[in-house]
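Visitor: Okay, sequence plus prediction incoming.
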Amino acid sequence: MFKRTLQIGILNIMHDKARTNADFQQVLTQTDQPVALHFYYPTMHYQDRPVPSTVQAALEPLDLEAVAKLDAFIITGAPIEQLPFEQITYLPELQALFDVLAHVPQRLYFCWGGMLALHELYQVGKADLPQKLFGVYPQEILAPSPLLKGLESGFLAPHARYAESLRSQIETHPQLSLKATTPAGKLFLVQNQQGNEAMLFSHLEYQADGLTAEYRREVSAHPERHYQQPENQSGQPFAWQQTQQVFFENWIKQVSHTVNMEVLNYGKSNN
């Protein structure tokens, strides 16, 4: 059976652009569903300075007209979760992106990208954590989700962040559903009621050495500071590999199903 290639855009605002591209290439192309990935950077981030050659080599400038034609879109995390949203220099470009994404069939936001989406689309605030949530933790399923199909409570996932969207505001929001958290109540997955928008607070795209690489980056950038090493990594180094495979397979299936339904409905409306 012929399967149309899914067109997925990714706004890559992580620190290591090339590594992040490779991570998403790995996790999004592991099924038999053909996928084409389009990696972007926010142009306003470089409005007062040249775009670094490493960014130009890995990413394209964000093109909202091209984004409007995609089947799905991802906004990655970013190492800026302790900054107030209004201090983000390229926030107007992100707000324009959200306007376009309202018409893209599926959207998935990671970590800070999830905090931003919850703030801009659902008016949910965020707060700094007492200390960085950093390591591999079990997750508890609170409500069913197609994205968690095949996983049972206790599945493992990596977390790496200094801030958190406000759970109290999520739980009382009529358009949102909290699907899973850590046993300590830290967010894992939030979705809108329509099921076409997901906020994933785990860096499930990370490969086996992803947390260690993040730790080394922070230490290298600020050797004068003390940084905690990732927790619960002494045993299996890639403990979230099964979670990663199941989650992204489920998400690709959901993108494909949504696109196929739109094509079917479009055909019916033109008969």
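Guide: Cool, the structure landed.
Visitor: going forward, measure contacts and count neighbours with C-alpha atoms only.
Guide: Noted.
Visitor: And the host helix or strand of residue 74, what does it pack against?
Guide: In this assignment (DSSP states H and E), residue 74 forms part of strand 72-75. Counting contacts by 3 or more Cα pairs under 8 Å, 6 or more residues apart in numbering; DSSP states H and E, strand 72-75 is packed against strand 6-11, strand 106-110.
Visitor: how far is it from where the chain is centred?
Guide: Strand 72-75 has its C-alpha centroid displaced from the chain centroid by 8 Å (Cα atoms, centre = their mean, to the nearest Å).
Visitor: all helices for the stretch 1-150 of the chain, in order.
Guide: 17-28, 53-58, 64-67, 91-101, 112-122 (DSSP state H, counting those that start in this stretch).
Visitor: take the one below as the second:
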Amino acid sequence: MPIKIPSDLPAYDVLTREGVMVMSEEQAARQDIRPLKIALLNLMPKKIQTETQFARLIGATPLQIEFSLIRMSDHESKTTSTEHMEEFYHPFKEVKDQKFDGLIITGAPIEHLDFGDVTYWDELREVFEWTQTNVHSTFGVCWGAMAMINHFHGVQKHLLEHKAFGCFRHRNLAPASPFLRGFSDDLVVPVSRWTEIRQPELDAKPALTTLLSSDEVGPCLVEDPQHRALYVFNHFEYDSDTLKQEYDRDAQNGTAVNVPVNYYPDDDPSRTPLNRWRGHAHLLYGNWISEIYGTTPYDIERIGLESSDLRG
């Protein structure tokens, strides 16, 4: 939880620069306790697996969170039962009048398609615009992040010759960022994608800041304060065996795919993989929730009407 000190105390600026979570008396006076409303726009085919992964991470804080599941209005899931979708998911058109403290937009296995060829692209662009008036902070993940950064900044995704697949070392480029509070200087992150975002194209956008990056697979986590958004192109949320499930599936289907890099002990698929990213996954999403808690208006109807800076 944040430390509450006067905003004009010299320690306030010092601690802020160091990445320590502080809250001014003015901020604290605006807030009472209420449940945070966090929604998941789930674009993944394995709905239940994905919703569980994210619920595990955002539910690991001492805060009370109201978790909602959203789907695209006219897109029908072919891999999750109709009963599950009807009971637990709300089409976007039914929630667009609501406001949320946070929204996670997942990836989708459609990287090979141009954005405009995605059947629900027009509605997804409507979602992106809706976040600017109805969501305090948005977290785009993998393809969802690539789509959102393309919509707001025109940054392109690029096809890879070979799938980026495995656990890759990443560098912490912004240790003082509140989103990286508690992070190591370097860390392992699961990666599973056929496309990439290129750092020089991010550098050409002054509004964007890269927080985590890998020499092997490029940028991982990007902050977009102007749109109150984070974009992560890799998969902190993955379970220990998610990469194994993907590898086994592709191998059984005859798809040409390499053994996930640095995932199995001694790169031996017959051995049980070890989870080396779980702690940083909890830190990342816990930090995101903490930032939302410390900055979102108590009156949820004020979302979209107050400062556009997530930390302002």
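Guide: Received, thanks. Computed from a predicted structure; not experimentally measured.
Visitor: re earlier: Provide the aligned range in the second structure for the strand holding residue 74 of the first structure.
Guide: Counting by TM-score structural alignment, strand 72-75 of the first structure pairs with residues 102-105 of the second structure.
Visitor: compared with the first structure, how much does that stretch deviate?
Guide: Aligned to the first structure and superposed, stretch 102-105 of the second structure gives a mean residue distance of 0.7 Å (mean Cα distance after the TM-score superposition for the first structure).
Visitor: Residues in contact with that stretch: which ones?
Guide: Residues outside stretch 102-105 of the second structure that contact it (Cα atoms under 8 Å, 6 or more residues apart in numbering) are 36-43, 135-141, 144-145, 292.
Visitor: Measure how the strand or helix carrying residue 245 of the second structure sits relative to helix 47-58, angle-wise.
Guide: Per DSSP H and E: residue 245 of the second structure is located in helix 242-253. If you take axes from the mean of the first three to the mean of the last three Cα atoms, to 10 degrees, helix 242-253 of the second structure sits at 160 degrees to helix 47-58.
Visitor: Helix 242-253 of the second structure: what's the following helix or strand?
Guide: Sequence-wise, the next helix or strand downstream of helix 242-253 of the second structure (DSSP H and E) is helix 278-295.
Visitor: hmm, back to that, mind putting the helices and strands packed on strand 72-75 of the first structure in CSV, distance to residue 151 of the first structure and mean neighbour count included?
Guide: Shown next, in CSV, are those (distance: least, Cα to Cα, whole Å; neighbours: other Cα atoms under 10 Å):
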stretch, distance to residue 151 of the first structure, mean neighbour count
strand 6-11, 24, 21
strand 106-110, 19, 24
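Visitor: closest one to residue 136 of the first structure among these?
Guide: Nearest of these to residue 136 of the first structure, taken as Cα to Cα: strand 106-110 at 16.2 Å.
Visitor: how much distance is there from the closest one to the middle of the chain?
Guide: 6 Å.
Visitor: could you dump the helices of the stretch 1-150 of the first structure to CSV with mean neighbour count?
Guide: As requested, the helices of the stretch 1-150 of the first structure are exported to CSV (neighbours: other Cα atoms under 10 Å):
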stretch, mean neighbour count
helix 17-28, 18
helix 53-58, 12
helix 64-67, 14
helix 91-101, 16
helix 112-122, 22
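Visitor: would you list these in a markdown table and tack on distance to residue 191 of the first structure?
Guide: What follows is those, written out as a markdown table (distance: least, Cα to Cα, whole Å):
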| stretch | distance to residue 191 of the first structure |
| --- | --- |
| helix 17-28 | 20 |
| helix 53-58 | 30 |
| helix 64-67 | 21 |
| helix 91-101 | 15 |
| helix 112-122 | 10 |
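Visitor: Tell me which of these sits nearest to residue 42 of the first structure.
Guide: helix 91-101 (7.0 Å).
Visitor: What is that closest one packed up against?
Guide: Packed against helix 91-101 of the first structure, as judged by 3+ Cα pairs under 8 Å, 6+ apart, are the following elements: helix 64-67.
Visitor: Superpose on the second structure and give me the mean offset of the helix it packs on.
Guide: Mean for helix 64-67 of the first structure is 5.1 Å (mean Cα distance after the TM-score superposition for the first structure).
Visitor: Tell me which residues are up against that helix.
Guide: 9, 73, 97, 100-101, 104.
Visitor: Could you do stretch 140-158 of the second structure as well?
Guide: So stretch 140-158 of the second structure is contacted by 104-111, 115, 125, 128, 139, 193, 195-198, 201-202, 205, 229-235 (Cα under 8 Å, 6+ apart).
Visitor: I'd like to know which of the contacts of helix 64-67 of the first structure is nearest to residue 53 of the first structure.
Guide: Closest to residue 53 of the first structure out of those is residue 9 (20.8 Å), distances taken as Cα to Cα.
Visitor: Contact partners for that closest one?
Guide: Counting by Cα under 8 Å, 6+ apart, residue 9 of the first structure has contacts 37-40, 67, 70, 72-74.
Visitor: Give the equivalent position in the second structure for it.
Guide: Aligned counterpart of residue 9 of the first structure in the second structure: residue 39 (TM-score structural alignment).
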